[in-house]
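1. Next comes the sequence, and after it the predicted model I'd like to discuss.
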Amino acid sequence: MEAKKAEDSLVVMNELVLPNDTNTFGNLMGGRLMYWMDIGAAMAAGKHCNKPCMTASVDNISFKNPIKLGNIVHIEVKLTRAFNTSMEVRIQVWGEDPLHKHKYASNEAYFTFVALDEHNRPSPVPALIPETDEEKEQYKAALRRRQLRLILGGKMSPDDATELKALFVQNAVGQNQQA
């Protein structure tokens, strides 16, 4: 299987927030946004592996700023890393007020997708090639995020999470040296 560039998985979606998409405060409903995020992430994962994919996990989704009725939602999705059968996907969301020409950050999240074979069983995926500095940093951090997901899901012992433990050991050493 030939490795693919992170940039090749890029998906950009735009949606207009209509009345049916909002809550009683005139803000985009979180569930509607998560639905759009999941669609974009599925498209990016599918572009990478050329196979059907399913959502395996969704990391914390924090809402920085609400997106209002009549605003435009910009969703940018790109793979950060491919493992054996799974892929981590980063989703960034911005809102845009088209009348005032103002674009603002709204959300960011990481979803994990698993590629499926013809029997709906996990299937190997191509490796990911990060090229830019940001892609390389996201690639490196994806292993720590994966280890945390596996620990929280009861699939990995914290003692086996070497990359994640190294992050805390480095921070503790740095703090002790500053003290």
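-> It's in.
2. use CA for all of it now, contacts and neighbours both
-> Will do.
3. Where do the strands of the chain begin and end?
-> 4-5, 11-16, 53-58, 62-63, 72-82, 86-97, 102-115, 128-129 (DSSP state E).
4. Counting by contacts, list what the fourth one packs against.
-> When contacts are defined as 3 or more C-alpha pairs under 8 Å, 6 or more residues apart in numbering; DSSP states H and E, strand 62-63 sits against strand 102-115.
5. Which strands or helices does the strand it packs on pack on?
-> With contacts taken as 3+ C-alpha pairs under 8 Å, 6+ apart, strand 102-115 sits against helix 30-49, strand 53-58, strand 62-63, strand 86-97.
6. Pasting the second one now:
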Amino acid sequence: MPTPSDTYIQNRERIQPNQTNNYDTAHGGIVMHLMDEIGAMSAMRFAGETCVTARVESLEFRRPIPRGEIAVVESWVYDAGRTSVRVRIRVDREDPRTGESERTSDSTFTFVSVDTEGSPQPVPELVVETDRDEELCELGRAHHGE
């Protein structure tokens, strides 16, 4: 049975000129795309099946990510239903020269596990084995005061 730690993924992408808006910062749609992509990877790692986005909860863009800085996206599964998986996704901006970073966005996405025809598939039970697993579950639930 998978644990939250098993599903933890962190990815970095440097924001390029073709990913920016008129303010020379990452376009919100680009940030959301990165979140959806990395979140789906965590969900699929957990479910062992293809997972599709079913819901995005209160996605906040607190700060911009300037062109040339790095979007650091981290995601992990913190809860699961019968066919659905809840994934916490956070984004930080990181200066590639200094490593200095700050939180720019976070959300919870719900993904549904599906078979090749797109029918929902059962997911395994989430198992909490370590202190790190417990911490990840608490961080996931804390996003919306669950």
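-> Everything's here; your move. The structure displayed is predicted, hence computed values, not measured ones.
7. What does the superposition give as a TM-score?
-> For this chain pair, the superposition-based TM-score is 0.89 by TM-score structural alignment, normalised by the length of the second structure; 142 aligned residues with a C-alpha RMSD of 1.9 Å.
8. that older thread, of the helices and strands packed on strand 102-115 of the first structure, which approaches Pro126 of the first structure most closely?
-> Pro126 of the first structure sits nearest to helix 30-49 of all these, at 6.2 Å, using C-alpha to C-alpha.
9. Which residue range of the second structure does the closest one align onto?
-> The aligned range for helix 30-49 of the first structure in the second structure is 28-47, by TM-score structural alignment.
10. Same question for stretch 66-73 of the first structure.
-> Counting by TM-score structural alignment, stretch 66-73 of the first structure lines up with residues 64-71 of the second structure.
11. quick one: terminal-to-terminal distance for the matching stretch?
-> Stretch 64-71 of the second structure has an end-to-end distance of 10 Å (criterion: C-alpha to C-alpha, to the nearest Å).
12. how much distance is there from that stretch to the middle of the chain?
-> Its chain's C-alpha centre lies 18 Å from the corresponding centre of stretch 64-71 of the second structure when counted by C-alpha atoms, centre = their mean, to the nearest Å.
13. next one: stretch 22-29 of the second structure
-> When C-alpha coordinates are averaged (C-alpha atoms, centre = their mean), stretch 22-29 of the second structure and its chain have centres 19 Å apart.
14. and what of stretch 75-83 of the second structure?
-> 12 Å.
15. Going by neighbour count, which residues in that stretch are buried?
-> The neighbour-count check on stretch 75-83 of the second structure (16 or more other C-alpha atoms under 10 Å) flags 75-80, 83 as buried.
16. cool, stretch 54-72 of the first structure as well?
-> By 16+ other C-alpha under 10 Å, the buried positions in stretch 54-72 of the first structure come out as 54-55, 58, 66-72.
17. who touches stretch 54-70 of the second structure?
-> With contacts defined as C-alpha atoms under 8 Å, 6 or more residues apart in numbering, stretch 54-70 of the second structure is touched by 12-17, 19-20, 24-26, 28, 71, 93-96, 103-112.
18. thinking in terms of the whole chain, how far from its middle is it?
-> Centroid separation between stretch 54-70 of the second structure and its chain, computed with C-alpha atoms, centre = their mean, is 11 Å.
19. End to end on that stretch, go ahead and measure it.
-> Start-to-end span of stretch 54-70 of the second structure (C-alpha to C-alpha) is 27 Å.
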